[in-house]
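# one predicted model, sequence on top.
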Amino acid sequence: MSDLTVQQATDAIYVSINNDNEDIDAHVAALKAAMAREGVREAVFETKKLAVPNRQGRKMMQSYFRKKGITVTFTD
């Protein structure tokens, strides 16, 4: 998984979230590594692709990713 792009890692996280967070930690680690390689400072997720797209779900996701060292923003 170390050769994934940020977009591929983000897509893997969408799949994981929609599968009850299956292997989420591995996907988050892959995203963090891809962001470091590509010099990206924050991960951007589309709200409509999230399993829980409401405010509470977004804040929970931001909090979890922040603990892993990733800043998350959302687009519509």
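Structure received.

# from here on, contacts and neighbour counts on C-alpha atoms
Fine.

# for the chain, what spans make up the helices?
6-18, 24-38, 55-67 (DSSP state H).

# for those, give me a markdown table that also has mean neighbour count and distance to residue 46.
Formatted as a markdown table, the helices of the chain follow (neighbours: other C-alpha atoms under 10 Å; distance: least, C-alpha to C-alpha, whole Å):
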| stretch | mean neighbour count | distance to residue 46 |
| --- | --- | --- |
| helix 6-18 | 19 | 9 |
| helix 24-38 | 18 | 15 |
| helix 55-67 | 14 | 10 |
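
# comparison target below:
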Amino acid sequence: MNGPDVADVTDRIYESLNTDNADIDGLIATLKAALARAGLKEAVFDPAKLVQNNRSGRKLMQAYFRQRGVIVKYVNS
């Protein structure tokens, strides 16, 4: 059974973050499934595309995603 790929879900998460986290929990679950299908263990995000691109915002995002079973890494970190 195929679903959206990791890049598509990541783009949708960026959009969600820009719209006050609309449906973020559903997107995290979709990302988790996409990562499993791709055989990946972590999601990689570009901090420049985040609404809150400071250390506190990045750590908060990592913690929130980790609680839902997704490891978040950032480009250039």
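Yes, it's here. Keep in mind it's a predicted model, so treat the numbers as computed, not measured.

# just to revisit the earlier point, what would the helices of structure 1 look like in a markdown table with distance to residue 49 of structure 1?
Putting those into a markdown table (distance: least, C-alpha to C-alpha, whole Å) gives the following:
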| stretch | distance to residue 49 of structure 1 |
| --- | --- |
| helix 6-18 | 7 |
| helix 24-38 | 15 |
| helix 55-67 | 11 |
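
# which among these is found nearest to residue 47 of structure 1?
helix 55-67 (7.9 Å; C-alpha to C-alpha).

# with structure 2 superposed, average distance for that closest one?
Helix 55-67 of structure 1, aligned to structure 2 and superposed, deviates on average by 0.2 Å (mean C-alpha distance after the TM-score superposition for structure 1).

# what's that helix packed up against?
Under the contact definition 3 or more C-alpha pairs under 8 Å, 6 or more residues apart in numbering; DSSP states H and E, helix 55-67 of structure 1 sits against strand 71-75.

# hmm, 10 Å instead?
helix 24-38, strand 42-46, strand 71-75 (3 or more C-alpha pairs under 10 Å, 6 or more residues apart in numbering; DSSP states H and E).

# okay, these in TSV with distance to residue 57 of structure 1 next?
Putting the helices and strands packed on helix 55-67 of structure 1 into TSV (distance: least, C-alpha to C-alpha, whole Å) gives the following:
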stretch	distance to residue 57 of structure 1
helix 24-38	15
strand 42-46	12
strand 71-75	11
